[in-house]
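Novice: I would like the atomic coordinates for the input below:
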Amino acid sequence: ELEHFEMHAEEPSYWPIIAYPKAWSPSAKGTGEVIYLQIYGEEDLEQYKGKLKGKFVLIDTIRNVSPPFEAKASRHDVESLFEMATAGQPTPRPRRRNRAGGFNLNKAIWTMLEEEKPIAVLDRSYKGDLGTVFVSGARTAEGRARDSAKVVIPQATLSVEHFNRIHRMTLKGETVKLSMDLKSSYTNEDGMEHNIIAEIPGTDLKDEVVMFGAHIDSWHTGTGATDNGAGSSVMMEVARILLKTIEETGIQPRRTLRLALWTGEEQGLYGSRNYVGDFFADFGDSGYTPQEMKPENENVSAYYNLDNGTGKIRGVYLQGNDAVRPIFREWLDPFEDMGAQTLTLRNTGGTDHLPFDGVGIPGFQFIQDPMAYFSRTHHSNMDNWDHLSGEDLSQAATIIASFVWNTSQRDEKLPRKKSQEEELEEKREAKKASKAFKAVDPAGSWSYEVEIPGMQVTGDMVIAKNGDKFDLTLTSDYAPDEKEVIEGVQIVDNAMKFDYQSEAQGMLIDIKMNLDFSEKSIEGMMTAGTFGSFPVKGKRNSM
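Specialist: I've put the predicted structure just below:
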């Protein structure tokens, strides 16, 4: 819990600094000089040892800021909705894994920082300007900052303009002194959080369930209005609409209607994933990959989720489940005048429908107008009431209530899709049966891109032959200083599967790659922990 925070520049002149502590940063108070770490290799660490205690440490470079000539908020237009509506099916290990390059260097830097104990480590976000500050979780050399009894260096993210101002002064050799007063406390000593579950009982099909929900936890820099007070309030309004409909019509739901407000979504879908693990699937020791489905799994007709800000609903992400398209098309028809008509086979990730989708339960997130969600409010200090649209949220509640009711009243449960693995294997078998099939030698240099909602990740992959297997080196523009080295990967019928871990926002995320190679191109799927599966495309650069 954040109890108090302030930061000021004291020398060479006074000014108040726009900054926010990172999640799980401990209390700290002090005044000290600023030191910028210019580290390009582990050999550069020595010059800073014994010199950082009682100092503020900068670990980012200057980020250039351009005038925002284009509006930060937007709605879907005809072109963007048409692109989604015409999208095709989403493309859905013996190994040793080594960490190389930037990962080892980052670990060494944070190990040194934890030994040196500066007042605080300061950075700036990769986006945001004009006082908008996007803040993530604190980092550590190993493990996670939120782990029990973990030693964490205080950390704060500054507005890019103030970070740049301080950085430029240090580069000119000026002595810059800052002061900070941070008071925080850990308020969850038993490590438990709680989901909120409510039900409207069904009748003749009461053992079957229609679920709808949103996460109720939020990031700490704002009030969590758009992420995800918006989704939670909509789902509570859905429940009110359903109860009022039952009261006024006297018609009871056939299936049980279950509202879920999830906790721990921001830490990795903890609330929904553990709920699914408790009732619908056995995840085994991994906690992620389902080993066996539980009997209750078959009783869930659908799960509907809302978690992309305040924008009104424009349609539904089908998660590759083409069998529900004609059903949802009929259900959307009455809402044409409200702007909700688009059905896309695309997946979308990063929220609580994924654990359901991952165990075969039809799980859906609605397409929403972007508004200023990713550009201004998502995990930023601007995530406040002022950026909510009441009209849009009312529209969303109306449409979702209709979907939940229709799902409850139909004779059959919603059809389920084939697993991503089944879909990929069917495509591979079709390719193998083709007369044009030809075994490919993947050795060489490739570029790739991963389509993730709100962003595109690009990178390079170098593949070297190692006996009858291959060694891979991956780089990404998301973390340009890091390399992933995966050794001893097999290719079977032009298909290559491998996995590794990647660090993002202070978390280690399990990455699984499932790729198909042709002579000049790659296509396949990347699964990022519980955040979802995303299409991968690429091309050969050289042999």
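Novice: From now on I want contacts and neighbour counts done on CA atoms only, so please keep to that.
Specialist: Noted.
Novice: all helices for this structure, in order.
Specialist: In the chain, the helices defined using DSSP state H lie at 78-85, 102-116, 160-171, 230-249, 270-279, 325-332, 354-358, 390-409, 420-433.
Novice: Using CSV, please lay out these together with distance to residue 512.
Specialist: Output for the helices of the chain, formatted as CSV (distance: least, C-alpha to C-alpha, whole Å):
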stretch, distance to residue 512
helix 78-85, 25
helix 102-116, 18
helix 160-171, 33
helix 230-249, 29
helix 270-279, 18
helix 325-332, 28
helix 354-358, 14
helix 390-409, 33
helix 420-433, 12
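Novice: of all these, which lies closest to residue 318?
Specialist: Closest to residue 318 of the helices of the chain, according to C-alpha to C-alpha: helix 325-332, at 7.5 Å.
Novice: Can you list the buried residues in the closest one?
Specialist: Under the neighbour-count criterion of 16 or more other C-alpha atoms under 10 Å, helix 325-332 has 325, 328, 331-332 buried.
Novice: One more: stretch 38-51?
Specialist: Within stretch 38-51, judged by 16+ other C-alpha under 10 Å, the buried ones are 39, 45, 48.
Novice: Residue 538: which of the residues you listed is nearest?
Specialist: Nearest to residue 538 among these, counting by C-alpha to C-alpha, is residue 39 at 32.3 Å.
Novice: before we go on, could you also do this sequence so I can check it against the first one:
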Amino acid sequence: MQDWNLIDRQLMGNAWIGSRIAETVTELCDEIGVRWAGTPAERAAAEAVARRFDAMALSDTRIEPFPLVSWKCRSASLRLVDSTEPDIDVRPSMFCPSVSVESRVIDAGFGMPATLVQIPEDLLRGSVVLIDGGHEPFSEPLPLHVRLQSLTRRGVEAAIVISSTGGRRTADFSVNDWRDADPYAIPLAVVQTSREDGARLRRQISDGATVTVDVDAQRFDGESWNVMADLTGSKCPDESLVLSAHHDTTTDSYGANDNAAGVAVLLETAQLLVDLQRETGVSPGRTIRFVSFGAEEQVLQGSRAYVAQHHGPEPPPRLMINLDELAAGPMKGVVLQFPEFRPLVQSQLDTIGEGYACHVMSQLDVSGDMFPFSRAGIPTSILWRWRFVGRHPDVAFGHTNADTPDKLRMRELKEYAGHLARLLLRLSHVPPEDWPENQLCVDEIERRIEAERGSVFRTM
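Specialist: The predicted structure follows:
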């Protein structure tokens, strides 16, 4: 029986005193900077994580390369023809193909079926369509990529998506379905404009506005890197828990919240458990593997490569916990992808005494590095954070160059690290016979994925 009171005081004290979270964020965001997967900067981030693992004397630290399908945009422009006004704000979607088109702009509203049937097919064919990126009020919501596919079937040449946030903001965004066999396929050339310039275009449409859309972009093959290390368990070393984050960013983002915060908490949690072992002799019962993935922003390529390489050859982990955008809000609990472990995880959270809750997502989350694990039938979880209500408003700058360290609340990240260390240590000491049997069926999971296609992920 562990003396959790003594252990918890040690972990939380170390989490608050001597934390290196701010140092890690500074190195990733200010010293290395933008970490688009496959670039020298992303490699530098992977090496920085590996050096920290080595300094902790974790077992089997390694950087694993994997083949990368990447993309770069050399230039993009959006202009009103025969206008002296400035160029329109523009950002191509990630993996957008090259396009050069001049056309009258057709306003398709939110691109919903009831709107599209009112627009003559010959008017849409070969046109540039203006479409709101958000959801139409009061209508059954449709994902943006589904609405864009409808435009593609009608022969639309390119789409201009209006950002739903103000302040002339645009952000790197995806318009493909990451569940697809070819998740890099884009239904048509898609660029985003700011809410303000979207409104300006709408005002011009009634006068027959014509625009030129030019994107010079390229898809190419490259290499990215996953980084991992183990803290070996003292009782069940062949069983494991996985704690993960991703170190890459989108094309121009410094990635403070997304996801230097997650990497910093990953490293800090590992350090807390290593220090506990050194200072008190208390070790995890089963092995804890710490993983930092590359290419999360490029369709989860790092986590997909990791699962393909490690599971089957290795037994699957008991549970995978993924850390992403933690600075969006304080820790509230744990959200599981599958329900089997809910009583077990809740029982361990209860011993922490902070009122944390364990919940289960009603849909398969395809937006983060837990998805390839879930798809392979491995129990996964995330922390109750970015997608859910009540996030901090000043971190709503994801996938832009305004995702900077000044937006982070370091005190909350220290709490994450301390409480994660407490939870992981408890889970590592749960006897094997007390873990529910993993009865997840990959075929059933695939059927569920197919059934959920076309649905909008709930905000909770």
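Novice: Would you pull the TM-score for this pair?
Specialist: TM-score for the superposed chains, counting by TM-score structural alignment, normalised by the length of the second structure: 0.63, backed by 363 aligned residues with a C-alpha RMSD of 4.6 Å.
Novice: measure the residue nearest the centre of the second structure to residue 331 of the second structure for me?
Specialist: Geometric centre of the second structure, nearest residue: residue 368, 4.2 Å, by C-alpha atoms, centre = their mean. According to C-alpha to C-alpha, to the nearest Å, residue 368 of the second structure and residue 331 of the second structure sit 18 Å apart.
Novice: what do you get for residue 202 of the second structure?
Specialist: For residue 202 of the second structure, the distance to residue 331 of the second structure - C-alpha to C-alpha - is 42 Å.
Novice: What of residue 13 of the second structure?
Specialist: In this view, residue 13 of the second structure and residue 331 of the second structure are 18 Å apart by C-alpha to C-alpha.
Novice: Neighbour count for those two, which is higher?
Specialist: Under the criterion of other C-alpha atoms under 10 Å, the comparison of residue 13 of the second structure against residue 331 puts residue 331 first, with 20 against 14.
Novice: aligned partner of that one in the first structure?
Specialist: Taking TM-score structural alignment for the superposition, residue 331 of the second structure sits opposite residue 313 in the first structure.
Novice: My guess is that match contacts residue 395. True?
Specialist: Yes: judged on C-alpha atoms under 8 Å, residue 313 of the first structure makes contact with residue 395 at a distance of 7.2 Å.
Novice: any idea where the strands of the second structure begin and end?
Specialist: 59-80, 91-92, 99-107, 128-132, 158-162, 189-193, 210-231, 236-246, 286-293, 319-322, 333-336, 357-360, 380-383 (DSSP state E).
Novice: and of those, who's closest to residue 277 of the second structure?
Specialist: strand 210-231 (9.9 Å).
Novice: And the closest one, what does it pack against?
Specialist: With contacts defined as 3 or more C-alpha pairs under 8 Å, 6 or more residues apart in numbering; DSSP states H and E, the packing partners of strand 210-231 of the second structure are helix 40-55, strand 59-80, strand 99-107, strand 286-293, helix 301-310.
Novice: The shortest one vs the first structure, average offset?
Specialist: Taken over the aligned residues, the distance from strand 286-293 of the second structure to the first structure averages 1.7 Å (mean C-alpha distance after the TM-score superposition for the first structure).
Novice: In the first structure, what range does that strand match?
Specialist: The alignment of strand 286-293 of the second structure onto the first structure (TM-score structural alignment) spans residues 255-262.
Novice: Enumerate the positions of the matching stretch that are buried.
Specialist: Within stretch 255-262 of the first structure, the residues that qualify as buried are 255-262, counting by 16+ other C-alpha under 10 Å.
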